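Participant: Structural data only, the sequence is not supplied:
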């Protein structure tokens, strides 16, 4: 029994939802998202409440049941409040600037790193903090992971790009022989 699949998703008044066969269409005043579901999951939309039911009793149907419940919930949350990830850039000479549709990073390489900002993503840069906002949870996380991958934090001094809530386990440096 899927606890996530059993959950009924309340759709706020700012989000409109429609069911067309095996497709779920969500939209708010600015954006719209579409979720194509598998035929092993039955979708029910009544009184701004969205629920899913597995079609069969096999393990595959139950797996899809929970997965599509979570995906639909993420879309509803994204369209109503949005998702945010915050990155911190630590290190001497490491800088971040917001260019025209690009994020310009100076991370100690011989060249500046220019990251093109994808559609549907909004970025705010304050000092050495990057805030990534968007309605698609997967895309926000993917963009944050790609930016972090340019210079992941190293364990000796903690230099690099890290998530704001990430704890870096520090290592002791070499000790001199006596």
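Facilitator: It's in. Since this is a predicted model, take the numbers as computed values, not measurements.
Participant: only C-alpha atoms for contact and neighbour calcs from this point on.
Facilitator: OK.
Participant: what's the strand ranked longest in the chain packed up against?
Facilitator: Using DSSP state E, we find that the single longest strand of the chain is strand 83-90. Identification of packing neighbours for strand 83-90 by 3 or more CA pairs under 8 Å, 6 or more residues apart in numbering; DSSP states H and E yields strand 129-134, helix 137-150, strand 160-163.
Participant: this is the other structure I want to compare:
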């Protein structure tokens, strides 16, 4: 049984939630979200809290879906109030990143530059040539964009060269012995 689904979601000051059947609309200082909840879950607002419950409390799959919907709703509330941020680092000689509007130009040791289109709702910054900071209100879109950028040149285990998350630890392999 899901324990996440049993915890209510506190709405911070400045965040409004409107529930219309299975649709939920959350507005905050950084933006707004619309989401349609799963049919096995119901959500209610009690004061400044949102409570997610399964429609059939004896069904394990309904409890699991209630936990998922609670996590998604919590991320929506956090996104519109605080926002999300993901940092990437480039490790390697000549590896560079440069933000230009909604495009990210990457030099990753290929014979051509890599241009990545940044989706709507995500802002990109490059404080230095080897750092990339992605910011936005949708946790899923931020994570997906970071994963796509990392996939151009994932870090390799011998020298650690490539695009890595700032908090990622690369486990190094020992070089071949002759």
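Facilitator: Nice, I can see it. Note that the structure is predicted; figures quoted are calculated from it, not measured.
Participant: looking at the helices and strands packed on strand 83-90 of structure 1, which is buried most?
Facilitator: Mean neighbours per residue, mean count of other CA atoms under 10 Å, is largest over those for strand 160-163, with a mean of 23.
Participant: Report the buried residues of the helix or strand that residue 73 of structure 2 is a member of.
Facilitator: Element membership of residue 73 of structure 2 [criterion: DSSP states H and E] is helix 60-81. Neighbour counts using 16 or more other CA atoms under 10 Å place 62-81 of helix 60-81 of structure 2 among the buried residues.
Participant: re earlier: which one of the helices and strands packed on strand 83-90 of structure 1 lies nearest to residue 50 of structure 1?
Facilitator: Shortest distance between residue 50 of structure 1 and those, using CA to CA, is found for helix 137-150: 19.2 Å.
Participant: Provide the aligned range in structure 2 for stretch 166-173 of structure 1.
Facilitator: Residues 168-175 of structure 2 are where stretch 166-173 of structure 1 aligns, taking TM-score structural alignment as the criterion.
Participant: From one end of the matching stretch to the other, what's the distance?
Facilitator: 21 Å (CA to CA, to the nearest Å).
Participant: again, but for stretch 9-24 of structure 2
Facilitator: Using CA to CA, one end of stretch 9-24 of structure 2 lies 13 Å from the other.
Participant: Provide the contact partners of that stretch at residue level.
Facilitator: 25-29, 34-39, 42-45, 48-51, 70, 74, 77, 80-81 (CA atoms under 8 Å, 6 or more residues apart in numbering).
Participant: Same check on stretch 147-160 of structure 1?
Facilitator: For stretch 147-160 of structure 1, the surrounding residues in contact (CA under 8 Å, 6+ apart) are 87, 89-91, 107, 115, 161-163, 168-173.
Participant: if we go to 10 Å?
Facilitator: Contacting residues not belonging to stretch 147-160 of structure 1 are listed as 87-92, 94, 103, 105, 107-109, 113-115, 130, 142-143, 145-146, 161-163, 166-173 [CA atoms under 10 Å, 6 or more residues apart in numbering].
Participant: Going by neighbour count, which of those residues are buried?
Facilitator: Here, 16+ other CA under 10 Å leaves 87-91, 94, 103, 105, 107, 113-115, 130, 143, 145, 161-163 buried among the contacts of stretch 147-160 of structure 1.
Participant: Specify the local secondary structure of the residue lying closest to residue 175 of structure 2 once chain neighbours are set aside.
Facilitator: In space, and not counting its chain neighbours, residue 175 of structure 2 is closest to residue 158: 6.9 Å by CA to CA, 6 or more residues apart in numbering. Here residue 158 of structure 2 takes the coil state, with states given by DSSP: H, G, I helix; E, B strand; the rest coil.
Participant: Which position in structure 1 pairs with residue 158 of structure 2?
Facilitator: Under TM-score structural alignment, residue 158 of structure 2 pairs with residue 156 in structure 1.
Participant: Could you check how far that match is from residue 147 of structure 1?
Facilitator: 21 Å.
Participant: Ok, residue 109 of structure 1 next?
Facilitator: 14 Å.
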